[in-house]
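Undergrad: here you go, sequence then predicted model.
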Amino acid sequence: MIAAGVGLLLAVAPQAMAEPTPMPKPSPKGERQISAADPVRQTRPPQPTAPMTKLTTPPEPVIPDPRRNVPASIFTTFDAKQKADAARVSSYLSSLSTLVGNFVQVGPDGSKLTGDFYIMKPGKVRFEYDNPSPISMIADGQSLVVRDRKLATQDVYPLSQTPLRYLLSDKIDLLRDTNVVAISSDDLYISIIIEEKNAVIGTSRLMLMLGVKDGQLKQWTVTDPQGYDTTVAIYNLDTSRRPDPTMFKIDYTDYSTPPG
């Protein structure tokens, strides 16, 4: 179930399917870098030190209505307010250089996983799932790996084939750089849905939700081509702390890509 939730979060195309490789061995004893090469790491990097009010209870993610209809026309047009909302979201995403916080992930079956995440743009992210989950996800700007400490494996995906690339882009104009098919807002959230079509596997979607009052990213939902949703809500956000760049290193040194 854990692996399924992560897989739906990625929603990759067939040509981007992962190549399973054995997990690299731990770094030599005494080395202080935090690296993806350490499969048995139990401690997390230091938490953000910037003064903020910490939530002791994770927020309850907003789960999209599975019966919702999303316009699929490539000729979708938006009014002035919708364009302004898209510009606001684009400006916010482009303004971020680092982001650290906690997350709650809800899978298609309603199961929940929690953990911490660390973003350094462009292209770098690390998701650390709380115990008992053995999963972590690391992107180094080019590739994204899903590591399983229990199985001692890591699956490698091109970052360019995952929805996370939109969140990790240095600068982005959603209406120009993506296929936005819906923009809506209410008293609480601005919601934007991005659609991607693939001739082989079908259509996947990414829905971003930002708070109307504070303008901060609250959650995203990935819908896979089969229509299953995985929602990730984030909280305790800190934009002032710069994560250690070594957190985003992936060790490919001893493992070549399998042929085929």
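TA: Thanks, I have the structure now.

Undergrad: contacts and neighbour counts: CA atoms only from here.
TA: Noted.

Undergrad: now the end-to-end length of stretch 163-174.
TA: End-to-end span of stretch 163-174 (CA to CA, to the nearest Å): 13 Å.

Undergrad: for stretch 102-119, that is, sorry about that
TA: Note: stretch 102-119 ends 11 Å apart using CA to CA.

Undergrad: the structure to be compared is supplied as follows:
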Amino acid sequence: MNRRTLLAALLPLTALPFAGAMAQLAASPPLSAQDQADVARIEAYLNGIHTLKARFLQVDANGNSIGGTAILDRPGRMRFEYDPPDKMLLVAGHGLLVYYDPAVKQTTNLFLSNTPLGILLESNLRLAGAVTVTGIARATGQIQLTMVRTARPGDGTITLIFATDPLTLRSWVIRDAQGRQTQISLFDVTYGGEYPDRMFTFVGPQFEH
């Protein structure tokens, strides 16, 4: 999996033209009563998560896969450590997403609020107002919500996929401006625990001891 593909899995590299993104947003169907009830249930579930640690498998549109360990520490903090030999790192904290590629010793920085992935990390998450649910799909034992930031639909979409009994976050899909998508699946999930601040602050290798 090359560096650009890996970045596209988590970060919107290129925004859709604003007019086109707004047209897509306007075309979203209104939520039914059942939709609204499911959205409220999912909001409550996500807001009930403080910390989460899991193994993850990331698969891009070409079928390339890479694994690692993920930590979510809501609000506002996340850490993705990719398995060797890649050893890439993505850290969210202090309002930023920082991606580090050791192969080229290069970092990429984005504001967390400009990324669809940042929706997962918001304090007192509401799937309305600043976030727009653009689609809901259901299958036996599963429900998925697709959403965008209302003011920045061109930043990309995130689709959250849940098992329904009990309600559990299983995976998410990021779709970039070119329509390419990458899925992150979680397994061996544990909830709770405390993680030190340093895990969510990127320190370049030149400063490590």
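TA: Arrived safely. Worth saying up front: this structure is predicted, and the values here are computed from it rather than measured.

Undergrad: can you pull out the helices in the second structure?
TA: Here the second structure has its helices, by DSSP state H, at 3-10, 18-26, 33-47.

Undergrad: can you lay out those as a markdown table showing distance to Asp165 of the second structure and mean neighbour count?
TA: Below are these laid out as a markdown table (distance: least, CA to CA, whole Å; neighbours: other CA atoms under 10 Å):
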| stretch | distance to Asp165 of the second structure | mean neighbour count |
| --- | --- | --- |
| helix 3-10 | 28 | 18 |
| helix 18-26 | 30 | 14 |
| helix 33-47 | 12 | 15 |
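
Undergrad: contacting residues around Tyr92 of the first structure?
TA: With contact taken as CA atoms under 8 Å, 6 or more residues apart in numbering, Tyr92 of the first structure is in contact with 215-216.

Undergrad: in the first structure, what stretch matches the top strand by length along the second structure?
TA: Taking DSSP state E as the criterion, the second structure has its longest strand at strand 181-191. Aligned by TM-score structural alignment, strand 181-191 of the second structure corresponds to residues 229-239 of the first structure.

Undergrad: just the strands in the second structure please.
TA: Counting by DSSP E, the strands of the second structure are 51-59, 65-73, 77-82, 89-93, 96-101, 106-111, 131-139, 142-149, 157-164, 167-175, 181-191.

Undergrad: who wins for proximity to Ala139 of the second structure among the helices of the second structure?
TA: Ala139 of the second structure sits nearest to helix 33-47 of all the helices of the second structure, at 13.5 Å, using CA to CA.

Undergrad: equivalent range in the first structure for that closest one?
TA: Using TM-score structural alignment, helix 33-47 of the second structure pairs with 80-94 in the first structure.

Undergrad: now the spatially most central residue of the second structure: how far from Thr140 of the second structure?
TA: Note on the second structure: the residue nearest the mean C-alpha position is Leu117, at 3.0 Å, using CA atoms, centre = their mean. Between Leu117 of the second structure and Thr140 of the second structure the computed distance is 26 Å (CA to CA).

Undergrad: can you tell me the closest non-neighbouring residue to Asp170 of the first structure?
TA: Spatial nearest neighbour of Asp170 of the first structure, chain neighbours left out: Pro122 (4.8 Å); criterion: CA to CA, 6 or more residues apart in numbering.

Undergrad: to which residue of the second structure is that neighbour aligned?
TA: Checking TM-score structural alignment: Pro122 of the first structure goes with Pro75.

Undergrad: can you name the residues that contact that match?
TA: Taking CA under 8 Å, 6+ apart, one finds 50, 121-123 in contact with Pro75 of the second structure.
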